[in-house]
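Chemist: Here's my sequence, what's the structure:
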Amino acid sequence: MLIGKPSDIVASEITPARLFRQRRELIKAAGLGTMMALGGWSSLGFAAQEKGQGRRPAIKSYKKTAYGQEEKLTSYRDITTYNNFYEFGTSKEQPAENAGQLKTSPWTISIEGEILKPRKLGIEELMKLAPLEERIYRMRCVEGWSMVIPWVGIPLARLVSLAQPTANAKFIEFISLADEAVMPGVRAPILDWPYLEALRLDEAMHELAILAVGLYGEVLPAQNGAPVRLVVPWKYGFKGGKSIVRIRFVEKMPQTTWMRAAPREYGFYANVNPSVDHPRWSQANERRIGSNLFTKRIPTLMFNGYAEQVAHLYSGMDLRKHF
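Modeler: Model prediction:
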């Protein structure tokens, strides 16, 4: 695998989209193109990742909600075998292949910074801060693909309220685990580790933002950010920090990981905005993972379709400048 300097690494160059197209052509040449077309993206060589990979333990108690009930879910297999999680590798298949060594229990999250009640929470304590809910959210990746995922988690606002931010707290950082012993990607200078993402405080308090601990009613798989990850459905997927070990309340806007790596391409807000292209490709439409080869790309919606709920957070802002 070719590894570049952090300034050289951008998502579109690492994603295997071109590789997938090449695979299709090779299979088509071998006379299997029709079979793949019928099977869709789910058929693109996931047998190796699924070998020996069982389902996760069920979450015993959570409440179904109305969020996303009208959506067609992406399959469990696609959700758990097509991932961006660079700590475990830069291709979409590598997280499922490499994350099996991640030990998620015991797990402690440090809540710190500009708050009145700093604390350390075990994952079991975190799950008891509020009743667990299933929320079906559309998720959009900056690279042009999307999924519909039935997350299980708690409102992020609940944790924020319990921490009691001071008047100085304006932003919240989410810092991921960076363990060279079990994360092969951390051993290479792909990004500036540990992975850091952040939200404005009012964004974090919005009802749509959650800390996810599961999907499809099961404990979160390691490759999807176990044991706890951030989910902010109106933003591009890279905002959702995975395997979080620290949550820190700060006064100044943080320089998040992708802002440091490629500031011209990745801004702080990362709101899904089809009218603002990535510097090297359009963001106007997307490919829903699981669709077959003949399915047309679908238009990308402002704020990923959650504009009615979140547009007021950015009233008066220039969304081309604050991208």
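Chemist: use CA for all of it now, contacts and neighbours both
Modeler: Noted.
Chemist: Find the nearest non-adjacent residue to residue 222, please.
Modeler: With CA to CA, 6 or more residues apart in numbering as the measure, residue 99 is the residue that lies nearest to residue 222, at 5.7 Å, once sequence neighbours are left out.
Chemist: which residues in the stretch 201-323 of the chain form helices?
Modeler: All helices of the stretch 201-323 of the chain, identified by DSSP state H, counting those that start in this stretch, fall at 201-204, 257-261, 307-310.
Chemist: Would you mark the buried spots in the longest helix along the chain?
Modeler: Secondary structure of the chain per DSSP state H: the longest helix is helix 17-29. Residues of helix 17-29 classed as buried: 17, 24, 27 (neighbour count, 16 or more other CA atoms under 10 Å).
Chemist: let's see this one next to it:
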Amino acid sequence: MSLHPRSSEITPRCLYEGRREWMKRLAAGALGTSLASWAARDALAQATALPGARSAVPGAMLMDKPTPKADASSYNNFYEFGTDKSDPARNAHTLKTRPWTVAVEGEVKKPKVFDLDELLKLSPMEERIYRLRCVEGWSMVIPWVGYSLAELIKRVEPTGNAKFVEFVTLADPKTMPFVGSRVLDWPYVEGLRLDEAVHPLSLLSFGMYGEVLPNQNGAPVRLVVPWKYGFKSGKSLVKIRFVDKQPRTAWVKAAAQEYGFYSNVNPKVDHPRWSQATERPIGDGGGIFAKKKPTLMFNGYEAQVGQLYAGMDLAKNF
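Modeler: Below you'll find the predicted structure:
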């Protein structure tokens, strides 16, 4: 029997489970504010301050109202802890974030295994307010804390053979109860072209809302690429590898016809089974009944990143 489900079995599960979770909340008479579940409240109570200076990177400080912190920390995609949106906040307390290292290797002149404390001190922390758009149709606005991934990249000096960057996340069945499930091939792997990785908006994030990342949001260090769908931003990173060929990423391996390597937010390219033309902001007051908004090209960052894809067929290279 195959380890992986048919592609048609993958996303519908998270969609119907997401709807089921909303209906549970509705039945309890707590839709919207109920996102501040016991798990989220517990996680917030354990938060540690991680302030950052306001970023001067063009496009980094979105002026939209941020999503309430309780919503952003309790409605998550992190399949290592379950496929329900509420599962990560409920289950991620088992993740151990100390000690933690990130190995940087491959086509670089200065490969290195970075301790978390080294990474935290590598560059001054900034606050950046980015829009997060999920392929299922929901969106958030989150104040992240971190610094440009380019700061790390320049330290390791990629060689001329480095064309892509592969990101490998933790896959520990002892602390991540859903690692080993048939939804994906573990560990979770993502990738960017090198020019995407060094773009100033590509963020290595250690915190959100002025505090260290909650486990369910990708602690202790994650990627945030704001112009791409959220699954491109790998959580709980343990390895960054510079390679000469396009990496085989987790969702491309699972369902290449549905989740392309680039995964730029493009309202003109529908998912095979639903439209991407609109989105529903989480924490916008109406819950599942919140008014949908038009999806913006490149998630609203076209002015900053559109030139990276000049001349490309963005329907073919989705």
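Chemist: Make JSON lines out of the helices of the stretch 201-323 of structure 1 and add distance to residue 285 of structure 1.
Modeler: Formatted as JSON lines, these follow (distance: least, CA to CA, whole Å):
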{"stretch": "helix 201-204", "distance to residue 285 of structure 1": "25"}
{"stretch": "helix 257-261", "distance to residue 285 of structure 1": "22"}
{"stretch": "helix 307-310", "distance to residue 285 of structure 1": "16"}
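Chemist: what about the spatially most central residue of structure 2, distance to residue 168 of structure 2?
Modeler: In structure 2, the residue lying closest to the centroid (CA atoms, centre = their mean) is residue 233, at 3.3 Å. Distance of residue 233 of structure 2 to residue 168 of structure 2, computed by CA to CA, to the nearest Å: 11 Å.
Chemist: ok, now which ones touch the counterpart of residue 142 of structure 1 in structure 2?
Modeler: Using TM-score structural alignment as the criterion, residue 142 of structure 1 maps onto residue 135 of structure 2. Residue 135 of structure 2 makes contacts with 229, 230, 231, 276, as judged by CA atoms under 8 Å, 6 or more residues apart in numbering.
Chemist: list the residues that contact both of residue 233 and residue 168 of structure 2?
Modeler: Counting by CA under 8 Å, 6+ apart, the common neighbours of residue 233 of structure 2 and residue 168 are residue 190.
Chemist: ok, average deviation of the longest strand along structure 1 from structure 2?
Modeler: When structure 1 is parsed with DSSP state E, its longest strand is strand 145-155. Superposed on structure 2, strand 145-155 of structure 1 shows a mean distance to its aligned partners of 0.4 Å (mean CA distance after the TM-score superposition for structure 1).
Chemist: Identify the residues contacting that strand?
Modeler: 62, 71-74, 79, 127, 129-140, 207-217, 286-289.
Chemist: at 7 Å what do you get?
Modeler: Strand 145-155 of structure 1 has contacts (CA atoms under 7 Å, 6 or more residues apart in numbering) with 72-74, 130-140, 207, 209-217, 286-289.
Chemist: Just the buried ones from those residues?
Modeler: Neighbour counting by 16+ other CA under 10 Å classes 73-74, 132-140, 209-217, 286-289 among the contacts of strand 145-155 of structure 1 as buried.
Chemist: and these, which of them are in strands?
Modeler: Assigned to strands by DSSP E, the following of those qualify: 133-140, 210-215, 286-288.
Chemist: which one is the aligned partner of residue 89 of structure 1 in structure 2 nearest to, not counting chain neighbours?
Modeler: Mapped onto structure 2 by TM-score structural alignment, residue 89 of structure 1 lines up with residue 82. What sits nearest to residue 82 of structure 2 in space, not counting adjacent residues and going by CA to CA, 6+ apart, is residue 178, at 5.8 Å.
Chemist: what's the burial count for the aligned residue in structure 1 for that neighbour?
Modeler: In structure 1, residue 178 of structure 2 lines up with residue 185, judged by TM-score structural alignment. By other CA atoms under 10 Å, 23 other residues sit near residue 185 of structure 1.
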